[in-house]
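Undergrad: how does the following fold in three dimensions:
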Amino acid sequence: MDVDFVITEFEVGGAERTLARLAIGLQQKGNSVRVYSIGRLPTAEDGDGRDQLVRALRDNDVMLESADATSVREFPMAAWRLRRWIQQRPAAVCQTFLFHANTLTNVFAKPLQASGPRVAGIRVADPSRWRCAMERRALRQVDHVICVSNAVERFTHQHLGLSADQTSVIGNSVDVDHFATAPPMDWRTFGWDADADVVLFVGRLHPQKNLGLLQSTLDQFAPLGSNRKLVMVGMGPLRAELASWSEAVSGDRVRVLPWRADVASLLAGCRVLVLPSHYEGMPNVVLEAMAAGKPVVCSLVEGSEELIGNDPHQGFAAGDSAVMTAKLNQFLDDRSLSDRVGRSNQLRMREEFSVQGMVDQYRELYAKLGGE
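TA: The predicted structure is shown next:
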């Protein structure tokens, strides 16, 4: 089966990691897989290992090309290049990932029809009106939509006008061994004690993540004079603002770091991961923290709630700073609870979120849709 994937960009984000695992898994099963990035591909010259997914695909003989677009203004050029790429080899299945890829492929490149079904992926429940309007237009051109969680599927029915027979749910996956065996970060490299109790956030520094909740409650979970710290890792529009805030915080309690290749070690060294988002899809960083054997404290929004299940220790209503702080403190105060919940999380990842299981689900759905 020939499979084409189109994605908005190929930075090291959650959707990109999922696509890389899927593409490599399908290629290893004997499929012929190509990946097309609308945005410029990261290179080794960018530093920090941001080209790791590019290297992984090429090392596994997955064909990878890019439109080299750097802004929405370059959409017409990107659509023209995408047309030429698809014409080289009409695929049995063409799957798009993320909003801009869904839109470009199924609206701006609409005249191009793959020989087999077109499939779109919805990975976040973004309620903004303009985005929903564009997504509805794009999804009218596809044969099926894969949602990353049950909550996102409900969102597509309610906000994007899709019916139940037009959608399926296939969750993300995680390489448990990679995170379970990572060496823990030595916090002394930050100038802190080796046994610092670190609350870790990893993700896009964007209003979606509701990071103001961490800023406003810092003194409650990492008070001045304690051995507790907050580390925030990521890129995004709030980076400069958060960096200025962290420098003004007394007591050397906060670090705001750019994207790093050693996220697995940061997770291994932290006490708890926090994710206070307003909305999500199925956040990969929660899967990765659970795979690392760590507890998480996350808002009960799309995908996150499905990952932590019925555990009473790990979830809080979005925006509820008091409950978030209480749940962070329970793990910071009680190492035995932290370890017990972490072990349970890791077992859940092994049993229910394996990479092989995800690949098999996609392959079976493609075959059902007529891909082979």
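Undergrad: CA only for contacts and neighbour counts going forward, please
TA: Fine.
Undergrad: what's the closest non-adjacent residue to residue 193?
TA: Closest residue to residue 193 in three dimensions, ignoring its sequence neighbours and counting by C-alpha to C-alpha, 6 or more residues apart in numbering: residue 187, at 6.3 Å.
Undergrad: what separates the one you found from residue 269, distance-wise?
TA: Look at residue 187 and residue 269: by C-alpha to C-alpha, to the nearest Å, they are 8 Å apart.
Undergrad: same question, residue 280
TA: Using C-alpha to C-alpha, residue 280 is found at 25 Å from residue 269.
Undergrad: burial count for the residue lying closest to residue 28 once chain neighbours are set aside?
TA: Distance criterion C-alpha to C-alpha, 6+ apart; nearest residue to residue 28, sequence neighbours excluded, is residue 60 at 8.0 Å. Using other C-alpha atoms under 10 Å, residue 60 has 13 neighbouring residues.
Undergrad: one more, please, to line up against the first structure:
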Amino acid sequence: MTDRMLTIAHTESSLGWGGQEHRTFKEMVGLRKLGHRLILVCQPKAKFAARAREAGFEVFEVRMRNGVDLPAVLRMQAIFRREQVDVVNTHSGRDSILGGLAGLLACRLVVRTRHLALPITSRFTYTTVPHHVVSVSEHVRRYLMSEGVPEARVSTVYTGIDPAAMQLEAPSTLRAELGIAADAKVVGTVAILRMKKGHRFIVEAADRILAANPDTHFVFAGDGAQMANLTALIASKGLGERIHLLGLRRDIANVLAGCDLFLLPTEQEALGTSYIEAMAMGLPVVGSNVDGVPEVVRDGDNGLLIKPGDADSLATAVNRLLGDDALRQRMAARSRELVSSVFHVDSMCLSMLALYRRLLAQREQR
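TA: Prediction:
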């Protein structure tokens, strides 16, 4: 079991593309580099399917109409047997029921990964269906144990990124694009424009930050349901020339390289991949003291933690960093160190592979 190639099937019922799918994709890429075969089982027209095919992965499309779709279970069971799958790793609610049951019927190892800090809606898909559960943070692991998942059956594997993929071949073009002076301070936020991400608290705190640091600009990279509300709020406060809404960007490294610090006052976060990407770019990070964020934003080390939903706390933290170049530089260095040692994609993939092998070995011994 130690050396042989594994065939690992990831299932995903979501049609969208977000942090959850991105982590799964990175794991697939990383384990393929280590010599294993990765396949994806997802719904027709899923964005993940297109991304996986572009990267050369085998994709099997199965319609998952609801949580009791028996034909879907039988189709996935057939796929797992025919493709000689060793591990089935499920991710969302619907595929964790259908794909999980299919994996059990096919006598495969079933693992579920929990990506979110939200309350779970079905204990069955954590305590009964999978042989093991992976959490993306210790906060999520502790929560799952409180909901009845035995301690021995849940492990934390932090989401990792590839710092090399965040490197630029040329200086950032962000400031030139927005007409921001080279010596001005730029506070960056990269996140979907969703209420829980807390962008409105940045807008509320902007006047206090500008009073102490008049040359500051804010950039929001991302799109989402709150775009219209944020646009109106920024205009009502007369901040249109200081808060720049960039929309959805593909050049995140270019955006972050043009910033002096990263800020995301989220009200709910299992871990926070955006913080890790900013850390890889050598930025100090400011985040909310909520859920799994303190595992990434280590207060006083690589960044500062603020009270969730508190514009005063946000303004105080940002002003402290903007006013202390030496502190920003020290925290920036620690950000890079933490990505290399804790939040690297290679560490994530090796940890997942070691977990799969350990669980398979345990099953063989029974």
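Undergrad: circling back to that earlier point, identify the residues contacting the corresponding residue of the second structure for the residue nearest to residue 193 of the first structure.
TA: In the second structure, the residue equivalent to residue 187 of the first structure is residue 175, according to TM-score structural alignment. Taking C-alpha atoms under 8 Å, 6 or more residues apart in numbering as the contact definition, residue 175 of the second structure lies against 181-182, 258.
Undergrad: so the longest helix belonging to the first structure matches what in the second structure?
TA: Looking across the first structure with DSSP state H, the single longest helix is helix 335-352. The aligned range for helix 335-352 of the first structure in the second structure is 325-342, by TM-score structural alignment.
Undergrad: what are the buried residues along that stretch?
TA: Of the residues in stretch 325-342 of the second structure, those scored as buried under the neighbour-count criterion (16 or more other C-alpha atoms under 10 Å) are 327-340, 342.
Undergrad: again with stretch 140-149 of the first structure
TA: For stretch 140-149 of the first structure, a neighbour-count test (16+ other C-alpha under 10 Å) marks 141-142, 144-149 as buried.
Undergrad: biggest separation within those, which pair?
TA: The widest separation within these, taken as C-alpha to C-alpha, falls between 141 and 149 and amounts to 21.9 Å.
Undergrad: and the strands in the first structure?
TA: Using DSSP state E, the strands of the first structure run over residues 2-7, 32-39, 63-69, 93-97, 118-122, 144-147, 167-169, 197-202, 228-233, 254-257, 272-275, 296-299, 315-316.
Undergrad: would you reformat those as JSON lines and include distance to residue 182 of the first structure?
TA: Formatted as JSON lines, the strands of the first structure follow (distance: least, C-alpha to C-alpha, whole Å):
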{"stretch": "strand 2-7", "distance to residue 182 of the first structure": "29"}
{"stretch": "strand 32-39", "distance to residue 182 of the first structure": "29"}
{"stretch": "strand 63-69", "distance to residue 182 of the first structure": "29"}
{"stretch": "strand 93-97", "distance to residue 182 of the first structure": "29"}
{"stretch": "strand 118-122", "distance to residue 182 of the first structure": "31"}
{"stretch": "strand 144-147", "distance to residue 182 of the first structure": "30"}
{"stretch": "strand 167-169", "distance to residue 182 of the first structure": "30"}
{"stretch": "strand 197-202", "distance to residue 182 of the first structure": "16"}
{"stretch": "strand 228-233", "distance to residue 182 of the first structure": "17"}
{"stretch": "strand 254-257", "distance to residue 182 of the first structure": "19"}
{"stretch": "strand 272-275", "distance to residue 182 of the first structure": "16"}
{"stretch": "strand 296-299", "distance to residue 182 of the first structure": "18"}
{"stretch": "strand 315-316", "distance to residue 182 of the first structure": "25"}
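Undergrad: so which of those strands gets nearest residue 219 of the first structure?
TA: Closest to residue 219 of the first structure of the strands of the first structure is strand 228-233 (C-alpha to C-alpha; 10.0 Å).
Undergrad: residue contacts, residue 121 of the first structure?
TA: For residue 121 of the first structure, the contacting residues are 95-98, 102, 145-148, by C-alpha under 8 Å, 6+ apart.
Undergrad: how about 6 Å then?
TA: Contacts for residue 121 of the first structure were tallied using C-alpha atoms under 6 Å, 6 or more residues apart in numbering; they are 96-97, 145-147.
Undergrad: again, but for residue 125 of the first structure
TA: By C-alpha under 6 Å, 6+ apart, the contact set of residue 125 of the first structure is 152, 281.
Undergrad: residue 104 of the first structure versus that one, what's the distance?
TA: Separation of residue 125 of the first structure from residue 104 of the first structure (C-alpha to C-alpha): 19 Å.
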